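**Q** using only what follows, build the 3D model:
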Amino acid sequence: MNQHTFQVLDYHKVKEEAAQFALTAEGKEKIIHLVPSTNLKQIEAWLGEVSEAVEIIKKSSSVPVHGLEGMEQLLGGLNKGTALRPDQLSKLLEFLDCCGKMRRFMKDKEYIAPRVSSYVEAIEELPELAAEIIRCIRNGRVDDYASKDLLRIRKQIEIQNDRLKEKVQQMVRSNKYKMYLQENVVSQRDGRFVIPIKKEYRNKIKGTVLDTSASGSTLFIEPEEISNFQEQLLWLFSDEEAEVQKVLFYLTGLVENKEQQLRLAAETMIHYDFLFAKAKYSRAIDGRAVMINESQYINLKEARHPLLGKQAAPLNLELGQQEHALVITGPNTGGKTVSIKTAGLLTIMAQSGFHLPVGEGSSVSIFQKVLVDIGDGQSIVDNLSTFSSRIINIIDILKETHDQSLVLLDELGSGTDPKEGMALQRQF
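**A** Here you go, the predicted structure:
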């Protein structure tokens, strides 16, 4: 298959519509990058998967496929010598919860979807990992009780912080500083307590100016009397950060030990999202699985172009038993081009594992190549006329085609003298 064929037959638009049913970015991307297969068993397996997924959706439309956001980045950052952040660990916990829901969801689906439900066995339960994340991470931060040392340090911080606040409040309330204060308010600058001093009394207070008001009339000073308290508090904050990192590295190590299981679980969940998106698209276009053959036999019954929906007139087309070529004639706007595009697009869709909007008993063949010459291919850049540009395309088709090709030509010979166009058509 080539990109020209995909573009002309609007295969990309079909994939874009199907991708809208995916719930994750990874699922959407997998659909967008889908390409047709020429392997009969693979195509039949794909169609069987979608059929089972459709049956599951009929029973329960709410499939627990979520929690994948951020997982690709998380897994990609493992074994790089850096610790996972609390928000990443929370995302991982959400993913593990989603995996558990999927396992429970598929538990009673083995009778209607034996193949699809069996995929859930690739998702390993990791209760110990989940329990440790729950114990250590709470409300987006490392919990006080994640380790004994962290609990001790944070209690010390709380005590030291209370002492510091009390010391500053005493200074603000004391008569010694009352006349120097702009107002009786204690504030912080860069995490350090300061008091607002009138500019003209700067030399009356020993300390460091950490900020100035917009008017310049107020100086926010850290008094020398409390700087030692502040320094002790900063040391405690450093100890706290070191202990937090210790906990995060511990949790990261647990995650890294389960990296293979997590990657397999993520791939499985992405495949489920991809699969159920195709199933939802099948229901949206009233699709069904078709019979697949390798004998170049096409039998489309009540087929509709998937992008036209119910507006499309049903098409019946049979080719490949006795006749291996079909000429469609009729007036302008009679549906010739739509019929040609429908046959080509449905062939590509079937080889991609999509259900088709066709009637019961329809059959599609596997083709190694689908080659098309449809529409006006005039190139302004190359200064080619409509006719000459199409001749170049047809020459390329003749070079590529073989007995496993489906060739679709629309208005062959248009753009030139009718007699010359008729002579050209006879060559095919």
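
**Q** every contact and neighbour count from this point should use C-alpha atoms.
**A** Noted.

**Q** tell me where the stretch 101-250 of the chain has strands.
**A** 137-138, 141-142, 187-189, 192-198, 207-212, 218-223 (DSSP state E, counting those that start in this stretch).

**Q** columns distance to Asn332 and mean neighbour count on top of the ones you listed, output as TSV?
**A** Formatted as TSV, the strands of the stretch 101-250 of the chain follow (distance: least, Cα to Cα, whole Å; neighbours: other Cα atoms under 10 Å):
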stretch	distance to Asn332	mean neighbour count
strand 137-138	68	20
strand 141-142	68	18
strand 187-189	78	13
strand 192-198	81	22
strand 207-212	80	16
strand 218-223	83	23
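
**Q** tell me which of these approaches Ile31 most closely.
**A** strand 137-138 (35.1 Å; Cα to Cα).

**Q** identify the residues contacting the closest residue to Ala289 other than its chain neighbours.
**A** Distances taken as Cα to Cα, 6 or more residues apart in numbering put His355 closest to Ala289, at 4.8 Å, once the chain neighbours are dropped. By Cα atoms under 8 Å, 6 or more residues apart in numbering, the contact set of His355 is 47, 50, 282, 287-290, 349.

**Q** which of those residues sits closest to Leu406?
**A** Proximity of the contacts of His355 to Leu406 (Cα to Cα) peaks at Met349, which lies at 13.9 Å.

**Q** give me the residues contacting the helix or strand encompassing that closest one.
**A** Using DSSP states H and E, Met349 sits in helix 336-351. If you take Cα under 8 Å, 6+ apart as the criterion, helix 336-351 is touched by 9-11, 36-38, 43, 47, 290, 300, 303-305, 315, 328-330, 355-356, 364-366, 370, 374, 406, 408-410.

**Q** give me that answer again for 7 Å
**A** 9, 11, 36-38, 43, 305, 328, 356, 364, 366, 408, 410 (Cα atoms under 7 Å, 6 or more residues apart in numbering).

**Q** just the buried residues of those.
**A** Burial by neighbour count, judged by 16 or more other Cα atoms under 10 Å, picks out 9, 11, 36-38, 43, 305, 356, 364, 366, 408, 410 from the contacts of helix 336-351.

**Q** compare with the first, here's sequence two:
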Amino acid sequence: MEASDLIFKTIEKLELGKILAQLKDCCSSPLGQDLVERLEPTTDEEEIKVRQAETEEACRLWRLFPDFNRAGIKDIRALVERAGVGGVLTGEELLQVASTLAAGRRLKKTLLQVEGAFPILKSWASRVGEFPRLEERIARTVREDGEIKDEATPKLLALRQRIYALQEKIKEKLEGYLRSSEIQKYLQDNLYTIRAGRYCLPVKQEYRNQIPGLVHDQSASGATLFIEPLALVELNNELKRLAAEEEREIEAILYSLSNLVGGEKEELTRTLQALARIDFILAKGLLSQRMDAVAPSLNTTGRWKIVAGRHPLLKGKVVPITLWLGEDFDILIITGPNTGGKTVTLKTLGLFTLMAQCGLHLPAQEAEISVAGPVFADIGDEQSIEQSLSTFSSHMSHIISILSQVRPGTLVLLDELGAGTDPTEGAALGMAILDYLASQGAKVVATTHYSELKAYAYVTSRVENAAVEFDSQTLKPTFRLLIGTPGESNAFIISQRLGLPEEVLKRARAYLSEEQVQISQMIQALAKDRQASREALLEAEVLREQAKEIRERAEKEWEETLKKAGELLEQARREAYDLIRRVKLEVREIRKQVERALAEEGYKDKIKTLDKVRTQLGLLSKEITDKALEYQPEVNGVPPVMVSPGERVWVVALNQEGQVLTFPTSQGEVLVQVGSLKVNVKLDELRLLPEKREKSKEQGRWVVQVTTRSLRPEIDLRGLSIEEACHQADKYLDDAYLAGLKIVSLIHGKGTGALRAALHRYLSTHPLVKSFRFGNAGEGGSGVTVVELK
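**A** The predicted model follows:
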């Protein structure tokens, strides 16, 4: 059997056609339904990704616009084709063309105006053509009932006016016959009718010679003759002639309109293809919503994982299935009672894979699907979800075909492997088949009742047992799949609960072979050990999660503590600088008092007093400044790449200085001593402190003098931070002004120019500065700023 035949049979067995029928129901037009009929699973990963992206985009559109309108599109492909080869369309057919074009135009406009990322749908919408001239021409020519309008052409209007007038004239004559008492007695009914397109009177058979005229028809009984009076023959002839001329004019109009349609054949064909694709894509999204489905993650490495999957064809309350394959094991052997859900599990996995390869979403909480290979299933000729009916020969012939086509990545589903023959031989064949499939790189899920295959799963690598759960109390399956646990037939338990005598049960157990008992006991022991291991792992996992939670809570509390500490330090720094600003204000006030005192007699004594006050204020300002600088050190703004034990660093989160105690770990963390506290800190939360910090402080100290006689005409600000340099300059200018200096120099160096620019901005707004400039060649050049005080 060829691979294509196997795939076709698998699609049939897994009932993909029923899913596609649901997809067709989600289409709004035959155009989309036609694409559904041509949809087949593929193993082309890129094609599957495109299909899935289409579905996901459609889902997002439906979520945003639940009432999205896509109605009005009809399948006019045959009409366009006929018009393209010169055929004439009827009025009704032209209306179908016009309404489809209008619906396509509205759909295009809506999709292109939708906000958000819908690249696929918008791309297809942009391919929809617009035909305003054709739409307008049909609307102007054809009535809603498909008849041609009178005003379609001037000639048609004139013909119909003449026809109407002639009809009225004929009717008037007929009314005259009907009103005549002499004529009425010859008539079967007091009315006129039309036969063969000519106006006639219903005349009784026996009076046919009383009304001269032409007989055009008679009643079924022959009692009534339909006679055209001779007086109307010429009028009817004229009416017939005008009607024929009208028909020719209508034919010409229809031909003209059909010719317009045929002239747009290529563009119309492209438009219909785009509309079909849009309808198809939106149908996939709608089906996903109806199934409450999710987009599967895709891989080509042979891994499947389905969490809470629901077979989409089962009605009522469905027990969800959770299974995985290809991660820890490549073969899964499912055992358990009949009608317990084993076959449903096979079909769910296979159908989900086919649906994913078709670009459809899957009804599950979570799904990962391998799409690298085909799906082959042996589920029996008459298999349905409810029952399994097949023979050993039909099973084996199908399995032989599968073995001939299997390749790496193939998903093989085998129901009741080895059944239908001697159990010993069937089990041996089953194990050999599984060995071969594993050697070919296939992934396999098989169901069985054989204990030998359960034992095979325990002793063979990459093979795992699973069971469908059975409730021994209700004697019914729960339909839950338990991976890692072998299933039991439960024949003895069921028989015992149904009332089979204990004596019979004992005899039945005695008939079990010693080997069967040993296998059963071994499986039970292994299952018990595995369950204990799983419980231990579960307990360890719970403890790990608890420890993780405790650690996260502690880290959160620690971060909050660090944050509060940082806020307190920041508050202290702000308070220190506020105090400095208040001192400056007091100094300026004293300066004003000095200026007033100089204008009075006895100012020398006052100057001595002022020197003492100024000295005390200067010392206080310096003390506060040094204190504030403890909260705002000069640090390198770039996190260090490496630090060594003993280095001094600034801890950003704590806003404090600390000492490194260890080298960085592989996670980039070091242990830092901050006061009496030891904390683990990441490198990117540290800043290096320059070694010249103390030197910088000393430079700031010796240039700030508080007595008039010792004040130097320059201050060296090199090595200081911008904030500290501006602060030192401010104090120095105050002292220089009080000392009576008119020209002073600020030494800032050349460097990057950042400090120089900051000082110049500061000087431009200082109330004591009259002007400032760069130093001359003998004064230090651009590394010095010369300031003239007021």
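
**Q** after superposing, what score do the chains get?
**A** TM-score of the superposed chains, computed with TM-score structural alignment, normalised by the length of the first structure, equals 0.91; 422 aligned residues with a Cα RMSD of 2.4 Å.

**Q** in TSV: the buried ones among the contacts of helix 336-351 of the first structure, plus secondary structure and distance to Lys198 of the first structure.
**A** Formatted as TSV, these follow (DSSP: H, G, I helix; E, B strand; the rest coil; distance: Cα to Cα, whole Å):
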residue	secondary structure	distance to Lys198 of the first structure
Leu9	coil	77
Tyr11	helix	73
Pro36	coil	77
Ser37	coil	79
Thr38	coil	83
Ile43	helix	81
His305	coil	79
Leu356	strand	80
Val364	strand	88
Ile366	coil	87
Leu408	strand	87
Asp410	coil	87
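
**Q** between the residues you listed, which is closest to Pro418 of the first structure?
**A** Asp410 (14.7 Å).

**Q** returning to that earlier point: could you dump the strands of the stretch 101-250 of the first structure to TSV with distance to Gly309 of the first structure?
**A** What follows is the strands of the stretch 101-250 of the first structure, written out as TSV (distance: least, Cα to Cα, whole Å):
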stretch	distance to Gly309 of the first structure
strand 137-138	49
strand 141-142	50
strand 187-189	64
strand 192-198	66
strand 207-212	67
strand 218-223	70
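
**Q** and the ones you listed: which comes nearest Thr24 of the first structure?
**A** Thr24 of the first structure sits nearest to strand 137-138 of all the strands of the stretch 101-250 of the first structure, at 25.1 Å, using Cα to Cα.

**Q** what range does the closest one cover in the second structure?
**A** Mapped onto the second structure using TM-score structural alignment, strand 137-138 of the first structure spans residues 142-143.

**Q** cool, stretch 48-60 of the first structure as well?
**A** Using TM-score structural alignment, stretch 48-60 of the first structure pairs with 53-65 in the second structure.

**Q** buried set for that stretch?
**A** By 16+ other Cα under 10 Å, the buried positions in stretch 53-65 of the second structure come out as 53-59, 61-62.

**Q** now stretch 578-592 of the second structure
**A** Applying 16+ other Cα under 10 Å to stretch 578-592 of the second structure flags 579-580, 583-584, 587, 590-591 as buried.

**Q** read off where that stretch ends up in the first structure.
**A** Using TM-score structural alignment, stretch 578-592 of the second structure finds no match anywhere in the first structure.

**Q** just give me the match in the second structure for Pro317 of the first structure.
**A** You called it Pro, but residue 317 of the first structure is Leu. Under the alignment (TM-score structural alignment), Leu317 of the first structure maps onto Leu323 of the second structure.

**Q** would you say that match is within a strand?
**A** Yes. Assessed with DSSP: H, G, I helix; E, B strand; the rest coil, Leu323 of the second structure lies in a strand.

**Q** just checking, it touches Ile306?
**A** Yes. Taking Cα atoms under 7 Å as the definition, Leu323 of the second structure is a contact partner of Ile306 at 5.4 Å.

**Q** pick out whichever of these two has more residues nearby.
**A** Using other Cα atoms under 10 Å, the more surrounded residue of Leu323 of the second structure and Ile306 is Ile306, with 24 against 18.

**Q** check which helix or strand covers that one.
**A** Using DSSP H and E, Ile306 of the second structure sits in strand 304-309.

**Q** that strand maps to which residues in the first structure?
**A** Under the alignment (TM-score structural alignment), strand 304-309 of the second structure falls on residues 298-303 in the first structure.

**Q** list the buried ones in stretch 27-46 of the first structure?
**A** Neighbour count says stretch 27-46 of the first structure has 27-32, 35-38, 43-44, 46 buried, by 16+ other Cα under 10 Å.

**Q** between the helix or strand harbouring Ser51 of the first structure and helix 336-351, how many degrees?
**A** Following DSSP H and E, one finds Ser51 of the first structure within helix 40-59. Interaxial angle of helix 40-59 of the first structure relative to helix 336-351 (axes from the mean of the first three to the mean of the last three Cα atoms, to 10 degrees): 90 degrees.

**Q** beyond helix 40-59 of the first structure, next helix or strand please.
**A** Counting by DSSP H and E, what follows helix 40-59 of the first structure is helix 71-76.

**Q** which part of the second structure matches that next one?
**A** Residues 76-81 of the second structure are matched to helix 71-76 of the first structure when aligned by TM-score structural alignment.
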